[in-house]
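**Q** Predicted coordinates and the sequence they were generated for:
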Amino acid sequence: MANLKLSIVDQSPVHDGKNQAHALNDSINLAKLADELGYHRYWVAEHHATPAYASSAPEIVIGQIAANTKQIKVGSGGVMLSHYSPYKVAEVFKTLAAFHPGRIDLGVGRAPGGSESSSIALAYPHNPSSSDHYPHQLEALTAFIDDYQFEKQHPFSDLTTTPMGGSSPELWTLGSSDGSIELAASMGLGFVLALFIGTHERSADIIKRYRKLYRPRTGSAPQLGSAMIASAVIAADTKEEAEFLAASHTYWKVLAFRHGAREEVKPPETCLDLMKKLSPSDQAYFHETRNSIITGTPSECRARLEEQASYYDVDEVMVVAVTHSFEKRCDSYRKLAQAFNS
């Protein structure tokens, strides 16, 4: 795809009024298509207690996708580390890497990926982990992935991470602002700036600063401060059709982020009708959110992505597309790939 690599972040949205079990199979089918189209990576997100998104166990979906594809790199975008033992996460992803050497990525984030209730349930019978623990969890995860030898006085000094003898996954951190760059840089981890989360401006200085602070580590870490951006993109035959398709996820975000209602993804025509009944401030947020999504013809989307990649000085862009129709979503990724291959 020319000089710019295209990758996918999949939130496993529920399409066409189907159920979440169908949505997981849609993810498998979309990943197979992405593999055929030449996409570089396919990352699976993690969400809990969210009717619109089906992937609550990305590590299981990753294994299924890797087994059903040939060359595309597969990973998490991301595992919400605050819920889990770093040792267990390391073992899970080393197991995946043993089955699929050189193809597994481990992207992690600090967000809960769900409601307060789901965070409490995930931690039960203990209390949810404080965000203050995240740097220590990430440090431990990195050590376990790299088979780092702890100092003798450390409680993990005699511990090994199994399975041994295989490759290790690439480690990445995810962030929607500059909150994680010092941590990622100091630990020698790759960094993904999630532009599709929120509508606020993100300066190119975020990635410049990350690279300036980056200190490489031994092992399988990305070198030279590897960075990517992740953008919401919907491509269609016309700009008008792409904006129409984007209405489904835009309306969902209005309800989720302004009212805490995590409902299903509705058809775009329904969402445009419901949007007219929103308060003026919610309507303003609707338009602000839709404007943050790259929409247009394939060539228009390519131009905008290349512009973003140049601004942030990255050579890989992860693309997020959520539509009500699964076929329209596949078509968007298909058209985008063709635009970059033309």
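**A** Here it is on my side, so go on. These numbers were taken from a predicted model, which means no experiment stands behind them. Residues are numbered from 1 along each chain as shown.

**Q** contacts and neighbour counts: CA atoms only from here.
**A** Will do.

**Q** Where does Leu174 sit: helix, strand or coil?
**A** strand (DSSP: H, G, I helix; E, B strand; the rest coil).

**Q** That one reaches Ala194, doesn't it?
**A** Yes: the criterion here is CA atoms under 8 Å, and Leu174 meets it with Ala194 at 6.8 Å.

**Q** which one of these two has more residues nearby?
**A** Each of Leu174 and Ala194 has its neighbours counted (other CA atoms under 10 Å); Leu174 has more, 26 against 21.

**Q** now the more buried one: how far from Gly38?
**A** 23 Å (CA to CA, to the nearest Å).

**Q** do the same with His324
**A** In terms of CA to CA, His324 sits 24 Å off from Gly38.

**Q** Could you do Thr69 as well?
**A** Counting by CA to CA, the gap from Thr69 to Gly38 is 11 Å.

**Q** Over to Ala21?
**A** On the measure of CA to CA, Ala21 and Gly38 end up 26 Å apart.

**Q** Show me which of these two is the more surrounded one.
**A** Gly38 (17 against 11).

**Q** So in the chain, which helix runs the longest?
**A** helix 239-259 (DSSP state H).

**Q** Can you tell me the SS state at the residue most central in space within the chain?
**A** By CA atoms, centre = their mean, the mean C-alpha position of the chain lies nearest to Gly77, the distance being 3.2 Å. Secondary structure for Gly77, judged by three-state DSSP, is strand.

**Q** Same question for Asp16, what's its three-state structure.
**A** Relying on three-state DSSP, one would call Asp16 coil.

**Q** you'd agree it is up against His324?
**A** Yes: assessed by CA under 8 Å, Asp16 is found in contact with His324 at 5.7 Å.

**Q** Now the common contact residues for these two.
**A** Applying CA atoms under 8 Å, 6 or more residues apart in numbering, one finds that Asp16 and His324 are jointly contacted by Pro267.

**Q** So which bits of the helix or strand hosting Ser231 are buried?
**A** Assessed by DSSP states H and E, Ser231 sits inside strand 227-235. Burial within strand 227-235, assessed by neighbour count using 16 or more other CA atoms under 10 Å, is assigned to 227-235.

**Q** Show me what that strand packs onto, helices and strands only.
**A** Packing contacts for strand 227-235, counted by 3 or more CA pairs under 8 Å, 6 or more residues apart in numbering; DSSP states H and E, involve strand 190-194, helix 239-259, strand 294-296, helix 298-312, strand 316-320, helix 326-341.

**Q** Switch these over to JSON lines; also include distance to Asn127.
**A** Formatted as JSON lines, the helices and strands packed on strand 227-235 follow (distance: least, CA to CA, whole Å):
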{"stretch": "strand 190-194", "distance to Asn127": "28"}
{"stretch": "helix 239-259", "distance to Asn127": "25"}
{"stretch": "strand 294-296", "distance to Asn127": "40"}
{"stretch": "helix 298-312", "distance to Asn127": "39"}
{"stretch": "strand 316-320", "distance to Asn127": "32"}
{"stretch": "helix 326-341", "distance to Asn127": "38"}
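
**Q** here comes the other one, which I'd like you to weigh against the first:
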Amino acid sequence: MRVSILDQSIAAAGRPQGAAIRDTLALAQHCDTLGYHRFWVSEHHSHPTIVGTAPEILIAAIATHTTHLRVGSAGVMLPHYAPLKVAEQFRVLDALAPGRIDLGLGRAPGSDGRTAFALNPMANERPAQFPNDVADLMAWVHGEPLAENHPFGVVEAMPKGETAPEMWILGSSLYGAQVAAHFGLPYSFAWFFTDGRGGQEALDIYRQTYRPSKRHPEPNAGICVWALAAETDDEAQHHYSSRARWQLYRDRGLYLPLDPPEVAMGYDYSDAEMARIAELRRTAFVGAAPQVADRIRELAERTGVDELAIVTWTHDEQARRDSYSLLARELGLPVRG
């Protein structure tokens, strides 16, 4: 099983938002030799917590400052953009790091409805065009003909090259699984986003309806989980307090920067909030590294996935780097020089 990283450029209370972008780049450099397979960055808009808005720019920086990792998007929210422009962006990225670029695609807005319209006045219509846009994007990315009699059939995405980005469909519903299966593309389910709800069904549908393609004769299924490891369970739970407090806010529709754990633990919680936090701690992949690694392996085996990505939030950036280092060791990833 290949193990990868998803980074979301999380805003931390008390630090400028730009630091989150720089932390993403530094984390990729830190993890480049740890044995992780991919390093993906997400796309969100007008979000006070997740401030990575332009994955194509961040991918370029990461790709030129790393050597081993595949680097990509998780994902580009395609309804915001013209497929040709996305193809051109990722052809340029592939020229910067040939054979190391991934193009993960999503249909969700990664934002609220008003922001979606600010990004694209056709926000209501574009999601329905997602399959057609994927087909066009596949052709342009790989330098292949578009559909017969296509109005843009003579248009090409430059620069051309011997390699091309590897395309993925990402999702948290059955729809993405069906699109990925139809086009014979790899598929990753956002397990962390739904707490696993619907994940196994989506993976099953993907495998059962998969149509083999030239580049991917067999299905390639993955999931992304939230995990935090430390030397001890107490240390991990301490740093998780920031995430738990954030999840309480999220339950109320509030999206705020991540509090330091000392601040998060200092709130006067109600009995209901304490019960919610206890449930979050019970189900989260948080603890001493050997135990977290065991839970990751068990989930991967149960779902039968080929790849698994890990996303981690902490207010203390060193704690996040340490978590990825510890999990790489416990999961037996190959250290690269």
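**A** Now that the structure is in, tell me what you want to look at. Note that the structure is a prediction, hence the values are computed from the model and not measured.

**Q** how many neighbours does Leu27 of structure 2 have?
**A** 20.

**Q** Looking at the alignment, what corresponds to it in structure 1?
**A** Matched to structure 1 by TM-score structural alignment, Leu27 of structure 2 sits across from Leu30.

**Q** Please report how far its match lies from Lys152 of structure 1.
**A** On the measure of CA to CA, Leu30 of structure 1 and Lys152 of structure 1 end up 47 Å apart.

**Q** Contacts only, for Gln17 of structure 2.
**A** If you count contacts by CA under 8 Å, 6+ apart, Gln17 of structure 2 has them with 11, 51.

**Q** likewise Ala45 of structure 1?
**A** So Ala45 of structure 1 contacts 9-12, 55, 58, 76-79 (CA under 8 Å, 6+ apart).

**Q** And those residues, which two are furthest apart?
**A** Spanning the widest gap among those are Ser12 and Val79, at 14.2 Å by CA to CA.

**Q** ok, back up a step: please tabulate the buried residues of strand 227-235 of structure 1 in CSV, including the columns distance to Gly114 of structure 1.
**A** Listed next are the buried residues of strand 227-235 of structure 1 as CSV, based on distance: CA to CA, whole Å:
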residue, distance to Gly114 of structure 1
Ala227, 26
Met228, 24
Ile229, 23
Ala230, 20
Ser231, 21
Ala232, 20
Val233, 23
Ile234, 25
Ala235, 28
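
**Q** now, which of the residues you listed sits nearest Phe156 of structure 1?
**A** The closest of the buried residues of strand 227-235 of structure 1, once distances to Phe156 of structure 1 are taken by CA to CA, is Ala227, at 30.8 Å.

**Q** Looking at structure 2, name the residue matched to the closest one.
**A** Per TM-score structural alignment, Ala227 of structure 1 is aligned with Ala221.

**Q** Surely its match and Ile205 touch.
**A** No: contact criterion CA under 8 Å: Ala221 of structure 2 and Ile205 do not qualify, at 10.9 Å.

**Q** For Glu262 of structure 2, grab the count of nearby residues.
**A** Counted with other CA under 10 Å, Glu262 of structure 2 comes out at 12.

**Q** Can you tell me the element it falls in?
**A** helix 261-265.

**Q** tell me which residues of the following helix or strand past that helix are tucked away?
**A** The first helix or strand that comes after helix 261-265 of structure 2 along the chain, using DSSP H and E, is helix 271-283. In terms of neighbour count (16+ other CA under 10 Å), helix 271-283 of structure 2 has its buried residues at 276-277, 280-281.

**Q** what about the residue mapped onto Glu300 of structure 1 from structure 2, distance to Ala229 of structure 2?
**A** Under the alignment (TM-score structural alignment), Glu300 of structure 1 pairs with Gln291 of structure 2. Between Gln291 of structure 2 and Ala229 of structure 2 the computed distance is 9 Å (CA to CA).

**Q** So the aligned residue in structure 1 for Ile10 of structure 2 versus His249 of structure 1, what's the distance?
**A** For Ile10 of structure 2, the aligned residue in structure 1 is Pro13 (criterion: TM-score structural alignment). Separation of Pro13 of structure 1 from His249 of structure 1 (CA to CA): 10 Å.

**Q** which residues sit in contact with the residue nearest to Asp237 of structure 1 when sequence neighbours are not counted?
**A** Nearest non-adjacent residue to Asp237 of structure 1, counting by CA to CA, 6 or more residues apart in numbering: Thr297, 5.3 Å away. Contact analysis of Thr297 of structure 1 by CA under 8 Å, 6+ apart lists 235-239, 242.

**Q** With distance to Asp331 of structure 1 added, can I get the residues you listed in JSON lines?
**A** Shown next, in JSON lines, are the contacts of Thr297 of structure 1 (distance: CA to CA, whole Å):
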{"residue": "Ala235", "distance to Asp331 of structure 1": "8"}
{"residue": "Ala236", "distance to Asp331 of structure 1": "8"}
{"residue": "Asp237", "distance to Asp331 of structure 1": "10"}
{"residue": "Thr238", "distance to Asp331 of structure 1": "13"}
{"residue": "Lys239", "distance to Asp331 of structure 1": "14"}
{"residue": "Ala242", "distance to Asp331 of structure 1": "11"}
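
**Q** from those, which is closest to Tyr333 of structure 1?
**A** Out of those, the member with the shortest distance to Tyr333 of structure 1 (by CA to CA) is Ala235, at 7.4 Å.

**Q** Could you count how many residues lie near the closest residue to the closest one other than its chain neighbours?
**A** In this structure, Ala235 of structure 1 finds its nearest non-sequential neighbour in Ser332, 4.7 Å apart by CA to CA, 6+ apart. Residues lying near Ser332 of structure 1 (other CA under 10 Å) number 25.

**Q** which position in structure 2 aligns with Ser332 of structure 1?
**A** By TM-score structural alignment, Ser332 of structure 1 lines up with Ser323.

**Q** Please state the offset of stretch 327-342 of structure 1 from the chain centre?
**A** The chain centroid and the centroid of stretch 327-342 of structure 1 are separated by 19 Å under CA atoms, centre = their mean, to the nearest Å.

**Q** oh, I was asking about stretch 184-202 of structure 2
**A** Worked out by CA atoms, centre = their mean, stretch 184-202 of structure 2 lies 12 Å from the chain centre.

**Q** Same check on stretch 205-214 of structure 2?
**A** 22 Å.
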